[in-house]
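Chemist: My questions concern the predicted model and sequence given below.
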Amino acid sequence: MTRTVYLNGAYLPEDQAKVSIFDRGFLFADGVYEVTSVLGGKLLDFEGHAVRLQRSLSELEITNPISKDDLLEVHRELVRLNEIDDGLIYLQITRGAADRDFAYPPADTPCTIVLFTQAKPGLAENPMAQTGLKVISIEDQRWGRRDIKTVQLLYPSMGKMMAKAAGAHDAWMVEDGFVTEGTSNNAYIVKNGKIITRHLGHEILHGITRAAVLRFAREAQMEVEERAFTLDEAKDADEAFITSASMFVMPVVELDGAPIGTGKVGQVASRLREIYVDESRKAAI
C-alpha cells in the first residue's frame, strides 16, 4: 500500500510528493519538526506538540502556515487515509524555497509543510520495555539552541551510530561533565526513590512526553528533582530511563558497559511507563 502524505495543502501518494531542491530545509536545515504518536487510531499529546511547534517556529522567526485546528484535521485525515492504528505522524515546516542565500528570504515566501505517517503496530508493547536499553556516553557537540526542535539532526544521528558500533542502543550526551539528553530523548536517573532529570533550558529539548511523565510522577506522589546530573551520578544510580514520543518511558539498564543498579528494569521506570500509557490512551484525541 502506497502511503498518502500531506504536502502544502494537498494529500498525495508518497511517490508524487516533491519538494524543491532550493528548499531551505534541504540547503540550510532551516526548519522545524514534530513527531506525534498514535495509539488505537488516536493522537497522543497533540496539544503539547502544537504548542511546541509554534514556539520553535517563533524562535526561528518563521510564520506558522497552518492553524492548530487545521493541523489537527490533517493529522486525523492522514490516520484515516493510511489506516494507522498504532504509529507516528511526522510533521516538518521549513522556511520554504528561495535562491540560496544565508540571509532569510522575504517574509512572504511560502513555507513548505510536510506530514507523513509511519505504521508501528504494537507501539505500546515494545519488548525493550521488559529488558531495557544499553547506552554509552559521548561528548555533546551540538549547537547551543537544543530547545528549538530543528531538523538539523546530524550529530544525534552520528551518536546513534556510535552507540550501534559499541553494541548499545543509544547514547547520552555529556557537556562539562553533566548529562544533557539522549540522541532523541530526555534522560533520567533514579536515586533513593527520587527521579532526577535535567532542568529546562537551551541545553535540552523541552520534551512533550517529559512534561507529561513528570506531571504523572508528581500526581503519583513520586519525588522529582529537576537539575543537571553528572555522568558519575548516572553510573551510581539505582535506575535510569528515557522518555520520548515514540518510546514513551523506556528503562536504561547499562551505561558505558556497566550495569545501572541491578542491571535490570527498575520499578520506578516500569510504573511510570504503565501510568503514562494508560493516562495517554484516556486523553488521546
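Modeler: All right, it came through fine. Numbering: from 1, shown residues only.
Chemist: switch to C-alpha atoms for all contacts and neighbour counts from now on
Modeler: Will do.
Chemist: Is Glu77 in a helix, a strand, or coil?
Modeler: Recorded secondary structure, Glu77: helix (DSSP: H, G, I helix; E, B strand; the rest coil).
Chemist: burial count for Gln267?
Modeler: Residue crowding around Gln267 was assessed by other C-alpha atoms under 10 Å; the count is 12.
Chemist: go on, the one 10 residues further on?
Modeler: Val277 has 17 neighbouring residues, counting by other C-alpha under 10 Å.
Chemist: Also Ile195?
Modeler: Number of residues near Ile195 (other C-alpha under 10 Å) recorded here: 22.
Chemist: try this one side by side with the last:
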Amino acid sequence: MQYHVDGDLVPADEATVSVRDRGFMYGDAAFETLRAYGGRVFEWEAHADRLRRTCRALSLDHGLSDEELRGRIRETLAANDLDDAYVKLSISRGVQPGKLSPGPVEVPTVVVYVADLPRGGRPDRGGEPVWDGPATAAVVETRRIPDAALPAGAKTHNYLNGILARLELRDRNASGSGGAERAAPDEAIVRDADGNLAEGATSNLFFVSDGVLHTPSLDGPILPGVTRRVVLELAESEDIPVEEGTYGPADLRDADEAFLTNSTWEIRPLAAVEGPDGETAKFGAGPITDRLADAFDARVERDHYE
C-alpha cells in the first residue's frame, strides 16, 4: 500500500508524521472520511464543503484548493489500483512551536489514507455491504460535547468524545450466566446534555414510527453527515414523510424500525438497542429501511458504475 503524505506517495511503512505535528499533539486537525465507488469519490462536493467549514471553524488556512485535494485522493487510489475504497483525508497545521496557541499555517500536514472495500451499488450487479448483518447499539452515559464548547459540525481529530462512548460498550461485554461473554454492541448512541438522542459515536441515527422517518435535528449537537443528507433526499424522492426533531430514548425504544448511516456503512439496519435503563428494544423487518437502502444502492449504481 502507498499513502499520500505532504504531496508525495510513500510506502505505508514509511508514511509518518512528526511527533511535533499539532494534529498529534493537540488533535488540532480536520479530516473527512469518504468512500470511493468505481474509482470516484461519493459526494465529493459535500465532503469538500464540510471540510472547508471545519477548517474555517479551526481558522486553519491550509492554502490548498478542493481540486488539489481531490487530485491527491485520485493519485492515491490509482497508486494502489483501488476502485472501491475507504478514504481518509486529514489536514493539520503541521509542525509549530510547542505551545497551545497556533500560529499561521506555513507548511500544513496533508495525509490521504486508503483501504480496500467491496464493490458498492446494487446487489444484483455485484454490490455488497461492508457489514455482516444488522447492527446492535446501546445508549451510553457519555454525553455529546455541547456545540458551544466544540462545534458539532466540525470534523476534527479530537475524537475523544466518541472514543469514551465506545469504551463504555466494553462494559456491556459482561459475563452472563455460566460465565459466557456477551458480545459488545456495534455502536454507542450518545445523548446531548439534556438527555436527548444525538447520534452514534461514528454514525447518524434514524428510526421509523407509524410510517414516518425520524432523525435528530441539526439544531442539536449533531454532525451533519453526508450520508444523512443523502438519505433525507432519497426519502423525499420516495415520498416517505420525514420529521427532524428532538427525541428521547423512549422514542427509539417504541420505534418500528431503526438504522444508522455513515460513509462506510451506508445504511445499516439496527436489530436491537439497549436503553439507558437496561431494557432492550428489538426491531424486526424494516420495509422503509429496505426501500431507502435500495434507493441508495441504485443511486450509487447510476452515478458510479453505469
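Modeler: Cool, got the structure. Treat the numbers as computed from the prediction; the structure is a model and nothing was measured.
Chemist: distance of the aligned partner of Val51 of structure 1 in structure 2 from Pro221 of structure 2?
Modeler: Residue pairing (TM-score structural alignment): Val51 of structure 1 is matched to Asp49 of structure 2. Shown here: Asp49 of structure 2 relative to Pro221 of structure 2, a distance of 19 Å by C-alpha to C-alpha, to the nearest Å.
Chemist: can you check Pro185 of structure 2 too?
Modeler: Remark: distance between Pro185 of structure 2 and Pro221 of structure 2 (C-alpha to C-alpha) = 23 Å.
Chemist: Settle it for me: which of these two has more neighbours?
Modeler: The residue with more neighbours, out of Pro185 of structure 2 and Pro221 and counting by other C-alpha under 10 Å, is Pro221; that gives 23 against 20.
Chemist: List the contacts of Pro104 of structure 2.
Modeler: Contacts here follow C-alpha atoms under 8 Å, 6 or more residues apart in numbering; on that basis Pro104 of structure 2 touches Asp61.
Chemist: ok, now how distant is it from Gly153 of structure 2?
Modeler: In this view, Pro104 of structure 2 and Gly153 of structure 2 are 23 Å apart by C-alpha to C-alpha.
Chemist: all helices for the stretch 151-300 of structure 2, in order.
Modeler: Using DSSP state H, counting those that start in this stretch, the helices of the stretch 151-300 of structure 2 run over 160-171, 226-237, 249-253, 287-300.
Chemist: what does the last one correspond to over in structure 1?
Modeler: Spelled out, it's helix 287-300 of structure 2. For helix 287-300 of structure 2, the matching stretch in structure 1 spans residues 267-280, with TM-score structural alignment as the criterion.
Chemist: how far apart are that stretch and its match in structure 2?
Modeler: By mean C-alpha distance after the TM-score superposition for structure 1, the fitted stretch 267-280 of structure 1 averages 1.3 Å away from its aligned residues in structure 2.
Chemist: Is Arg119 of structure 2 located within a helix, as I assumed?
Modeler: No. The assignment for Arg119 of structure 2, made by three-state DSSP, is coil rather than a helix.
Chemist: buried ones in stretch 111-119 of structure 2?
Modeler: Within stretch 111-119 of structure 2, the residues that count as buried by 16 or more other C-alpha atoms under 10 Å are 111-115, 117, 119.
Chemist: Mind picking the two most distant members of these?
Modeler: Pairwise distances across these peak at 24.0 Å for Val111 and Arg119 (criterion: C-alpha to C-alpha).
Chemist: just to revisit the earlier point, mind putting the helices of the stretch 151-300 of structure 2 into CSV with distance to Trp131 of structure 2?
Modeler: Shown next, in CSV, are these (distance: least, C-alpha to C-alpha, whole Å):
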stretch, distance to Trp131 of structure 2
helix 160-171, 18
helix 226-237, 16
helix 249-253, 22
helix 287-300, 14
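Chemist: out of those, nearest to Asn196 of structure 2?
Modeler: Comparing the helices of the stretch 151-300 of structure 2 by their distance to Asn196 of structure 2 (C-alpha to C-alpha), the top pick is helix 249-253, with 7.2 Å.
Chemist: Relative to structure 1, which residues correspond to that closest one?
Modeler: The aligned range for helix 249-253 of structure 2 is 231-235, by TM-score structural alignment.
Chemist: what sits up against that stretch?
Modeler: 174, 177-179, 189, 240, 255, 258-260.
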